[in-house]
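# need a 3D model of the sequence below.
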Amino acid sequence: MEIKNFTGRQLEKSVPASPEDGFIRSQVIYYEGSFEQVFQLVYPEYFNRNFSTVTPFEKEPVISSDPYNYDFKEVAALALLLTNPEYKQQRRLYVPDWDQFASLFEQVQWDTVENVIKELLEYTP
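This next block holds a predicted model:
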């Protein structure tokens, strides 16, 4: 797996003032062989506010590598995919349950995630 890009963003509500939940989409674009693949992790926005309970990080940005700073939503899908490569079989994972969401990050080696990001930055023109 060769990682091309990773991002995260808040999705727009259909009606800005509606009481519906907001959602986060964390995404990784990578190459598997010669094919470009996309993996998306989608979860309710309020999970993002509690990331410190499932990571060793207290505040954002969670990973900094001069001159870049990455928030949890930007690295969540990358961390999940690095820890659980079996998710490469899925294109999209929607997680509406907090307990399920928290369990996804129990085995993440955050040092590994940070090292992968730093390696990507070294080779990015």
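
# hey, let's count contacts and neighbours off CA atoms from now on
Fine.

# buried ones in the longest helix belonging to the chain?
Counting residues, the longest helix in the chain under DSSP state H turns out to be helix 110-123. By neighbour count on 16 or more other Cα atoms under 10 Å, the buried set for helix 110-123 is 110, 113, 114, 116, 117, 118.

# which residues touch that helix?
Residues outside helix 110-123 that contact it (Cα atoms under 8 Å, 6 or more residues apart in numbering) are 3, 63, 65, 78, 79, 82.

# quick one more, to check against the first:
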Amino acid sequence: MKINSFTGYELEKEQSNSPEDSFTRSEVTFEVEKETKVLSILYVRYFEKKLNLHNNPVCTLNEKPVYIKDITALLALLKNPVLKNERRIYISEESEFKLLFEDITEERIKAILSDVSKTGWASLE
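This is a model prediction of the structure:
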């Protein structure tokens, strides 16, 4: 699976009574068998705050800060390759969100991002 890009962003309100500004979307674009796909994960921003990861860079890549919202979908895809067949996932439970980062150290994240940056390929092995 070739990783083309990954990013994350905080949603903004489109209507005054909308709860959108409480959510974050993380996306990863990848290729499987020469087909480009996008996996989008939507989750409650509060989960980042509970893990003490909100607005704190996890690491840097090419001198640019990388935030948890940037890599959530990437880590989900690498941890669970069956997600390559999904387009959108909504994480509604904090425990489910925490599982994405279980056994993933900062050094491992740096190694994954370095691999993606250099070759476009990554794995958790």
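
# mind checking which of the contacts of helix 110-123 of the first structure are in helices?
78, 79, 82.

# counterpart of the last one in the second structure?
In other words, residue 82 of the first structure. With TM-score structural alignment as the criterion, residue 82 of the first structure lines up with residue 78 in the second structure.

# so how far is residue 78 of the first structure from residue 39 of the first structure?
9 Å (Cα to Cα, to the nearest Å).

# those two: which is more packed in?
residue 78 (27 against 22; other Cα atoms under 10 Å).

# from what I see, that one and residue 30 are in contact.
No. Between residue 78 of the first structure and residue 30 there is no contact under Cα atoms under 8 Å: 9.9 Å.

# among the contacts of helix 110-123 of the first structure, give me the pair with the biggest separation.
Using Cα to Cα, the two most remote members of the contacts of helix 110-123 of the first structure are 65 and 82, lying 18.6 Å apart.

# more neighbours: these two, which one.
residue 82 (18 against 12).

# need the contact list for that one.
Counted by Cα under 8 Å, 6+ apart, residue 82 of the first structure has contacts 108, 113.

# ok, now how distant is it from residue 58 of the first structure?
Relative to residue 58 of the first structure, and taking Cα to Cα, residue 82 of the first structure is found at 22 Å.
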